[in-house]
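S.K.: next comes the sequence, and after it the predicted model I'd like to discuss.
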Amino acid sequence: MDTIIRDFPYQNWITIIFVVCLISLAVAKSFYYQQFVDFINLRGADRYISNRTRGSFFFEPLQLVLLIIQCTGISLLIFTAYCIYYEVEFRDNIKVFGLVLLGYSLFEVFKFLVERFISYALRFYNRIQPFLYKRLNLKNALGLFALCCSLVFAYHQDINHQIVYIILSSIVFIYFIYQLWLLRLYRDDFIRFPFYFILYFCTLEIAPYFILYKFIANG
C-alpha cells in the first residue's frame, strides 16, 4: 500500500497528459466531425483532398490536435519503454521524456518542411497531398494507440519486456506495411516523378528514422 501511495504521484502526470489529450480530441471532434470521420477511415482521403480549394490540411485545428497527440503518444511510449528496459523510475527521468518529446517533434516538423520544399520545387505537391494526408492519418492513429499503451505501461512498470518489444515492433511493422500499400496505390505518380521518389523514400523515410533509431539506441 505504501508503495502505491509513494509511486502514484509520479505516474499521475502521465494520466493527466492522457486525459488532456482525450479531452482535446473530443472537443476537436465535436467541431470537425466530418474531418474526424476521415481520420477514422484511413483510406478516405481522396474525397477530402479533392474538396479542398486552398491551403494545407496540416494546419487545420483537428490535424494540429492529432499531431500533438501523435508526438506526445510516440514520445511517451519511447519514454516508458526506456524506463522499463533500464528498470529506472519515471520520477527520476521526467527530463528524459521532455528531451524525447522535443527531439521527436523537431524531427517531424523538419521532415515535414523538407517534404513540402521538395514537392513544391518539383511542382508535385497537389498530386502528393492525398499520399501525405493518408500517411499522416496513420501516424496520428498510431500515436493515439501509443498513448494508450503508455498509460498501461506507466501503471505496470514490471511488465514483461517481450510485451514492450511486441508493441514497438507492431507499430513499426504496421507503419512499414501501410507505406508499401501507399507506394503501390500511388505508384503511377511516383513513376512520373522518379527523382521525388528517390528523395522521399530514401532520404526522407529510411535515413531519418535510421538516424533517430541510432540516436535513441546510443542515448
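M.R.: Structure's in. What do you need?
S.K.: going forward, measure contacts between C-alpha atoms and count neighbours the same way
M.R.: Will do.
S.K.: tell me which helix or strand comes right after the helix or strand that contains residue 17.
M.R.: Residue 17 is located in helix 2-31, with elements delineated by DSSP states H and E. Moving toward the C-terminus from helix 2-31, the next helix or strand (DSSP H and E) is helix 33-40.
S.K.: please compare the first structure with the one that follows:
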Amino acid sequence: MLREVPSYTLYTILLLVCLIAIALAKSIAPKRFQEFILVISNSKYLKIYGKDQKFLDYYDGLLFLNLVISSAIFCLLCFENITNTIEINTNLIIKLMVGISIFMLAKVLFERLLASLFEIETIIGAYIFQKISYKNYLGLLLLPINAILIYTIVPNQTIIYTVIILLGIVNISGLITTLKMYQNTIKTNFFYFILYLCALEIAPYVIIYAVFGT
C-alpha cells in the first residue's frame, strides 16, 4: 500500500546530496566504481585498490559522505517509527551526521595507531580498507532503501529489523572475505588480531549500547 506522502523536504535534499556524491564518485573513477559495485561477490576490488591506499581519497570521501548521510537518515527512520518520540529537524540530523562522522573517523585513526604499535600494519591496513569499502557499499544500499521507506512503504519494526539484518549480513560477508584473503597472516599474528577485534570492533558498540540502549 502506498503511503500518503506529506512534505519531506529535508529528506529529499539529503537524498539528492547522496545522489550527487555517488555520481561524482562514479565520474572521478568510472572503472573503479564499476568494480566496486561487485565487491560483495568479488574480492578483485579489494585486491587491486587495497594496495594503493591513500589517507585522503576523493573517491572514498564522496562515498563516505553518502554513507554518513544515508546512515543518519536510516537511524532517524528507525527511531521515528519504533519509538515515536523523536521530532525530526535540521539540527538533529546535522548532529547525528557529525556524530557518525567523528565516530567512524576517530575509530579508523585509532585502529591505525594500534596496528602500528602491534606491528601488524599490513593486515590491519587491508582490514580497514575492506571495512571502509563494505561500509561505503552499505551506504549505496541504504540510499534506495531510505527512499522506499520515506516515500513508499510505511516502515514497521519487522521491516526495520529485516533491513538491519540484511546490512549485518553484508558486513559479516566482508569480514569473512578479508579473513580468507589474509588467513596466513592472521594465523601468525592471531593473538594480536583477536585483541584488536575485541578492543576496537566489539567494545565500542557494547559501550554505545550500554549508554544509549538503557
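M.R.: Thanks, I have it. Every value quoted in this text rests on a predicted model; they were computed, and no experiment measured them.
S.K.: what residues of the lengthiest helix in the second structure count as buried?
M.R.: For the second structure, the helix reaching the highest residue count under DSSP state H is reported as helix 121-151. Residues of helix 121-151 of the second structure classed as buried by neighbour count (16 or more other C-alpha atoms under 10 Å): 121, 123-143, 146-147, 149-151.
S.K.: state the distance from the residue positioned nearest the centre of the second structure to residue 184 of the second structure.
M.R.: With distances taken as C-alpha atoms, centre = their mean, residue 135 lies nearest the centre of the second structure, 2.9 Å away. Distance, residue 135 of the second structure to residue 184 of the second structure, by C-alpha to C-alpha, to the nearest Å: 25 Å.
S.K.: check residue 103 of the second structure too.
M.R.: From residue 103 of the second structure to residue 184 of the second structure the distance is 31 Å (C-alpha to C-alpha).
S.K.: tell me how far the closest residue in space to residue 35 of the second structure that isn't next to it in sequence lies from residue 82 of the second structure.
M.R.: Closest residue to residue 35 of the second structure in three dimensions, ignoring its sequence neighbours and counting by C-alpha to C-alpha, 6 or more residues apart in numbering: residue 45, at 5.8 Å. Note on residue 45 of the second structure: its distance to residue 82 of the second structure, by C-alpha to C-alpha, is 37 Å.
S.K.: which one's more surrounded, those two?
M.R.: Neighbours of residue 45 of the second structure and residue 82, each counted by other C-alpha atoms under 10 Å, are more numerous for residue 45; the result is 19 against 14.
S.K.: SS state for the more buried one?
M.R.: With DSSP: H, G, I helix; E, B strand; the rest coil as the basis, the three-state label of residue 45 of the second structure is helix.
S.K.: likewise residue 55 of the second structure?
M.R.: Applying three-state DSSP: residue 55 of the second structure is coil.
S.K.: then residue 86 of the second structure?
M.R.: Going by three-state DSSP: residue 86 of the second structure is coil.
S.K.: picking that back up, compared with the first structure, how much does the longest helix of the second structure deviate?
M.R.: Overlaying the first structure shows helix 121-151 of the second structure at a mean distance of 2.0 Å from the equivalent residues (mean C-alpha distance after the TM-score superposition for the first structure).
S.K.: what's the following helix or strand after that helix?
M.R.: helix 157-181.
S.K.: what does that following helix contact?
M.R.: With C-alpha atoms under 8 Å, 6 or more residues apart in numbering as the test, helix 157-181 of the second structure has contacts from 40, 43, 78, 81-82, 126-127, 130-131, 134-135, 138, 186.
S.K.: that helix against the first structure, how far on average?
M.R.: Counting by mean C-alpha distance after the TM-score superposition for the first structure, helix 157-181 of the second structure comes out at 2.0 Å.
S.K.: need the next SSE after that helix, C-terminal direction.
M.R.: helix 183-188.
S.K.: just tell me what residue 195 of the second structure corresponds to in the first structure.
M.R.: Aligned by TM-score structural alignment, residue 195 of the second structure pairs with residue 199 of the first structure.
S.K.: for residue 121 of the first structure, grab the count of nearby residues.
M.R.: Residues near residue 121 of the first structure, counting by other C-alpha under 10 Å: 11.
S.K.: give me the nearest residue to the equivalent of the residue nearest to the centre of the second structure over in the first structure, chain neighbours excluded.
M.R.: Matched by TM-score structural alignment, residue 135 of the second structure corresponds to residue 139 in the first structure. Leaving aside its sequence neighbours, residue 139 of the first structure sits nearest to residue 70 (C-alpha to C-alpha, 6+ apart; 6.8 Å).
S.K.: which one in the second structure is aligned with the one you found?
M.R.: That one, residue 70 of the first structure, aligns with residue 67 by TM-score structural alignment.
S.K.: okay, and that match sits in which element?
M.R.: helix 58-82.
S.K.: mean deviation of that helix from the first structure?
M.R.: Mean deviation for helix 58-82 of the second structure: 0.9 Å (mean C-alpha distance after the TM-score superposition for the first structure).
S.K.: packing partners of that helix?
M.R.: helix 9-28, helix 90-118, helix 121-151, helix 157-181 (3 or more C-alpha pairs under 8 Å, 6 or more residues apart in numbering; DSSP states H and E).
S.K.: what sits up against that helix?
M.R.: The set of residues external to helix 58-82 of the second structure that reach it, using C-alpha under 8 Å, 6+ apart, is 11, 14-15, 17-19, 21-22, 24-25, 28-29, 85-88, 93, 96-97, 100-101, 135-136, 138-140, 142-143, 146, 149, 155-157, 160.
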